[in-house]
Structures are given as C-alpha cells and as structure tokens.
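[1] Sequence unavailable; structure follows:
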C-alpha cells in the first residue's frame, strides 16, 4: 500500500474524469464530439500553451532541448515500430502511426501536471506541441498518401506555440488581465480532454481482440523504448527525462482512430488498440511513475 498511496493523487483524478465520460455514454446523454474537439483544439489548448509556457520559468535553450528530444523520441519510436511491423507482418502504412503517436494530450498532459507540477506541464506541452505538428502532417500523410501541410498550418495550436516561443525568447510577460483570461480558458482543456477520452473509450468496440490487444501492448513497449533511447542518446536528466519517459509511455491516442476512419486504415483494429492500451496503461503508468521516483 505504501508503494501505491503516493500515486493515487496523480492517477485517480485521471480515472475519475475519464469515468465521467464513460458513464455519460452509458447514460445515453448527448455529446457533441465535433464541438468539443474544436473547442479544445482551437481555444482551450492554445490558451493552455500560451498561458503556461508564457508564465513558466523555462529558458529558450531548455524549450529547444525539449523540442529536439521530442523529435528524437518520435524517431526512435518510428524505427522500433517499423521493425516490429515488418517482423510481425502487419500493414506498415496502417499501423505505423498508431504505434508511434501516444495520447500525449488527453492523458499525457494531466499526468505531467499532477506528477511534476507547472514545470512538468510546461515540458509536457512542448512535447505535445511538436508531436501534434508531426502527427497531423507526416502522420496524416502516411495514412492518406499525400501531403497535409495546409491542415497543419490552419491549426491554432501551431500559432499558439509560435507566440509562446516569442514570449520565451524575449523574456516577455503577458499583461495580468490577459494571463488570467488565458488561465481560465486553458483550464477547460485538460478536464474536457479527459472526459472526451472517457466518452471515446465508452463508445469504441473491441474488434479483432487478439490483434488489437497485441498491437496495443506493442504501442506501450515501442513508445517507452523510444523514450529510453532518446533520454540515453541525449543524456537527459531531471524533470525533462521523467516527463519525456512519461509521455512516451502513454497509450494509443484517440486521434489515431479518427484518422484511421477517415483514411479507411483498419479502424476497427485501431479502436481496439486505443481501448486495450489505455486500460493496460492504468497499470503500466503507475509502475513507471514508481520507477521514476514520483
């Protein structure tokens, strides 16, 4: 019990918020996915990025290091995922993306906040920013077979990241009224992300169970292996190391299911990967947090 008790304040809020979404679906209450998605991606998350990075004591060098580390994590994860797909003889084009891109937003950001505070959230946001750009550009291009530059450039998250970088590089602070406004708007992002995660999990069906569970477990292994390779290659220490490893261990992102549906890439199996990897992560992530000394 002494090993589990310190992790309860980190894991329990995530489980309870996601459970609201699950029960919401079970009670057959309406949930406008498109409205919530647009609200979170266009208002809540950009406000969270600018508001958090704009007030957190993170240097330009540290932010650059975090972005570089994120790219390394994705690169190593992609290498391990591609090798796994070849060895297991599964369709590389359908499963490379869901194996590489974890739930860095809906689950990763709350974990970073509850485990490591504002500094952890700031680093987690840097990881989320770069992985989101790559996911919806290169990742979508792999699934669709064509470049997706226009879609990326239309995302408010990209511009929020640019504004945050300008603030950090110039050591600027936002006016208090604007900072408070961003804090209010950014505050809605994480709860809505978790409730949406729960709604999605409650709505998805587990198809091709054996294959889905196997690939779901593989995502957790590939992601964490990519994280460890990145921290070893870059010799990361401290909170940066812990946050990168925590983000790398997140389960398959729900967005992978949406993209698989859009581009007709074995969406049923990807849905099963989301469900199975998320359920397993409620055990694997507490183990990782204990390993990280949280």
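    Nice, I can see it. Everything numeric here is computed off the predicted structure, so don't read it as measured data.
[2] CA atoms for contacts and neighbours, from now on please.
    Noted.
[3] Which parts of the stretch 51-200 of the chain are helices?
    Shown for the stretch 51-200 of the chain, the helices assigned by DSSP state H, counting those that start in this stretch span residues 60-88, 92-100, 108-134, 140-144, 149-153, 156-170, 176-187, 189-203.
[4] wait, which of the ones you listed is closest to residue 245?
    Proximity to residue 245 (Cα to Cα) singles out helix 60-88 among these, at 9.1 Å.
[5] Tell me what angle the closest one forms with helix 108-134.
    Relative orientation of helix 60-88 and helix 108-134, computed by axes from the mean of the first three to the mean of the last three Cα atoms, to 10 degrees: 80 degrees.
[6] Of all the residues in helix 60-88, which ones are buried?
    Neighbour counts over helix 60-88 (16 or more other Cα atoms under 10 Å) mark 60, 63, 65-78, 80-82, 84-85 as buried.
[7] next one: that helix to chain centre, how far?
    The chain centre lies 14 Å from the centre of helix 60-88; the measure is Cα atoms, centre = their mean, to the nearest Å.
[8] same for that helix, what does it pack against?
    Helices and strands touching helix 60-88, by 3 or more Cα pairs under 8 Å, 6 or more residues apart in numbering; DSSP states H and E, are helix 92-100, helix 108-134, helix 156-170, helix 209-234, helix 238-248.
[9] among the ones you listed, which is nearest residue 278?
    helix 209-234 (8.2 Å).
[10] Residue 265: what's its closest spatial neighbour, skipping adjacent residues?
    By the measure of Cα to Cα, 6 or more residues apart in numbering, the closest residue to residue 265 outside its immediate chain neighbours is residue 94, 5.2 Å from it.
[11] separation between that neighbour and residue 29?
    32 Å (Cα to Cα, to the nearest Å).
[12] Comparison target below:
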C-alpha cells in the first residue's frame, strides 16, 4: 500500500497539472500555445537545464554514460520499430519517428523530477538533450526525407546543455544573484510544459484510433524493455537507471504531430497516436515507476 501511495504522489501532480491545460481549453479560455511554447523552449527550459547541470553533484562521466546509453536505446528502439511497422504494412514517414522519440520534455522531466528529485531532474535534462539532437536530425529526416542538422545548433536548450556541461567540467559557478535569477526563470519550465501538453492534447483531432491503440501498447512495452536492458548493460543504477527507463518509455510527443503536419505525413493518424499513447501511459508509467522505486 505504501508503494502504491508513493507512486500516486509522484504521478498525480504530473497528470493533474496536464489536466489543468486540457480543462482550460475545453472551458473555452484562450491559450496561445505558440507563444507559451516559445517562452518555455527558448527561455525557461534552457535556464532549467543550465542551472541543473551547473549545480549537479553527479559525475560528468556518469552523465556522459547516460547520454551514450540513451543514444543506443533510441537506436535499438528504431530497429525494433522499423521491423514492426514493416510487418504491419504501416507508413514509415507517419509512424517511425513518433515510435522512437517520446515526450522527454513536457512529460519526462516533471515525472523524473517528482520521482527522483534533483538527481532525476539533472539526468532528465541530459536525456532531453539527447532526444532533441536525434529527433531534430534523424527524426526530421524520417518524416521529411531530409535532415536539419544546422537547426540543432540554433536550439537554445542545446546551447544551455553544452554551456552547463562546460561549467560542470570546470567547476565554475555564476554569481549568486545570476544563479538565483536563472533558477527563478527555470522554475517556470515544468508547469508550463505540463499545462501546454494538456492544451495540445485537447486541441488534437485524432484519427486511426485502433492502430494507435495497439502501437501505443507495443511502444510502451518495447521502449521499457530496451531501457531496462541498456541500463543494465551499462551498469547504471538508482536514479540514473530509472531516468533512462522512464524517458525512453514516455509517450509520443506533440511535436511529432507538428512535424507530420509540416511535412505532409498523415497528421491525423499521428494526432491519434499522440492522444492514445499519452492516455496509455497514464496507466503504464505508474506501473513502471512501481518497479523502479
């Protein structure tokens, strides 16, 4: 019973705050999602990433191992996804990238923070950076048939990751007044990401629900198994291991729908995949967390 209550205490705030965004839109209130997303991804999240890395007590080598393990995890998941989609006769442009890359930002960071505290947050921002690098390059190529390697260098959160890693490596710290300012801005990131997730899901027009349902269950099972196997193979333990498993198991990100819309894949099908995958993880992620704690 204590274990169940612990899991509920961790996941309830994540889904309740996301529910606030969902209810906000359904109530007919205005929510300028492009403005809020830009505010979060260009200011709040980079500040969160930089301060988390600068102040971390984790070893840089451990975080580097996590980044390599995460990259390998995405590669293995990609192979498995390609085989499954090929056997099922589903369109690769529509389903491959969403199967591989989960919602490591809006959902993954808050979940890891509530589950493992500051250590979980620090590890989660590393996984977010890894996911962003691969999804903005190989992920876009999967959907559009062309890469976007130059775009990744312009992403503020990638710059924040590199700068934070430099400060961690050198043992540098910003002046206290600046650190407090960056901390304050970074504290916006988690509630903004969760509310925006709820808003985005509320505005989606889903399609091909049956396909989305079985794919969501398969994605959750495979991503969890791969995360567990890779984490064990790399000798990861504790919060670092837990973050790897949880981040790889996160549901399809809303950005997958935006990419499908932009590059003329089946965006309605991806919208259904986002919604069903997110709902599936309402049950699935607490179960996974129960085994991790």
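    Nice, I can see it. Model, not experiment: these values are computed from the prediction.
[13] TM-score for this pair?
    TM-score of the superposed chains, computed with TM-score structural alignment, normalised by the length of the second structure, equals 0.96; 293 aligned residues with a Cα RMSD of 1.2 Å.
[14] returning to that earlier point: for the helices of the stretch 51-200 of the first structure, give me CSV that also has distance to residue 38 of the first structure.
    Below are the helices of the stretch 51-200 of the first structure laid out as CSV (distance: least, Cα to Cα, whole Å):
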stretch, distance to residue 38 of the first structure
helix 60-88, 25
helix 92-100, 22
helix 108-134, 15
helix 140-144, 18
helix 149-153, 14
helix 156-170, 10
helix 176-187, 13
helix 189-203, 11
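[15] just so I know, which of these lies nearest residue 271 of the first structure?
    Smallest distance to residue 271 of the first structure across the helices of the stretch 51-200 of the first structure (Cα to Cα): 8.7 Å, for helix 189-203.
[16] with the second structure superposed, average distance for that closest one?
    For helix 189-203 of the first structure, the mean deviation from the second structure after alignment is 0.6 Å (mean Cα distance after the TM-score superposition for the first structure).
[17] so that helix aligns onto which residues of the second structure?
    On the second structure, the counterpart of helix 189-203 of the first structure by TM-score structural alignment is residues 189-203.
[18] so how far is that stretch off the chain centroid?
    13 Å.
[19] can you pull the contacts of the residue nearest to residue 122 of the second structure when sequence neighbours are not counted?
    Nearest residue to residue 122 of the second structure in three dimensions, chain neighbours excluded: residue 52, at 5.4 Å (Cα to Cα, 6+ apart). When contacts are counted by Cα atoms under 8 Å, 6 or more residues apart in numbering, residue 52 of the second structure touches 118, 121-122, 125, 164.
[20] and which of those is nearest residue 227 of the second structure?
    Nearest to residue 227 of the second structure out of the contacts of residue 52 of the second structure is residue 125 (Cα to Cα; 16.6 Å).
[21] Isn't that closest one up against residue 108?
    No: look at residue 125 of the second structure against residue 108 with Cα atoms under 8 Å: they stay out of range, at 9.1 Å.
[22] ok, now how distant is the nearest residue to residue 194 of the first structure once chain neighbours are set aside from residue 191 of the first structure?
    Nearest residue to residue 194 of the first structure, sequence neighbours excluded (Cα to Cα, 6+ apart): residue 18, at 5.0 Å. Distance, residue 18 of the first structure to residue 191 of the first structure, by Cα to Cα: 9 Å.
[23] Have a look at those two and say which one is more surrounded.
    Neighbour totals were compared for residue 18 of the first structure and residue 191, and residue 18 leads with 26 against 18 (other Cα atoms under 10 Å).
[24] Please confirm that the more buried one is located within a helix.
    Yes: judged by DSSP: H, G, I helix; E, B strand; the rest coil, residue 18 of the first structure forms part of a helix.
[25] dump the residue contacts of it.
    Applying Cα under 8 Å, 6+ apart to residue 18 of the first structure gives the contacts 194-199.
[26] ok, so of those residues, who is nearest residue 40 of the first structure?
    Among these, residue 196 lies closest to residue 40 of the first structure (Cα to Cα), at 9.9 Å.
[27] What is the burial count for the closest one?
    27.
[28] Give me the nearest residue to it, chain neighbours excluded.
    Using Cα to Cα, 6+ apart, the nearest residue to residue 196 of the first structure is residue 21, at 6.1 Å.
[29] how near is the one you found to residue 30 of the first structure?
    Per Cα to Cα, residue 21 of the first structure is found 11 Å from residue 30 of the first structure.
[30] With residue 11 of the first structure instead?
    27 Å.
[31] same deal with residue 19 of the first structure?
    Applying Cα to Cα, the value for residue 19 of the first structure to residue 30 of the first structure is 16 Å.
[32] between these two, who's got more neighbours?
    residue 19 (20 against 8).
[33] Just give the closest residue to that one, not the sequence neighbours.
    Setting aside the residues directly before and after it, residue 19 of the first structure is nearest to residue 198 in space (Cα to Cα, 6+ apart), at 5.8 Å.
[34] My guess is that neighbour contacts residue 22. True?
    Yes: if you go by Cα under 8 Å, residue 198 of the first structure and residue 22 touch, sitting 4.7 Å apart.
[35] which one of the helices of the stretch 51-200 of the first structure lies closest to residue 239 of the first structure?
    Using Cα to Cα, the nearest of the helices of the stretch 51-200 of the first structure to residue 239 of the first structure is helix 108-134, at 6.7 Å.
[36] Mind giving me the packing neighbours of that closest one?
    Where contact means 3+ Cα pairs under 8 Å, 6+ apart, helix 108-134 of the first structure is packed against helix 8-26, helix 45-55, helix 60-88, helix 156-170, helix 238-248.
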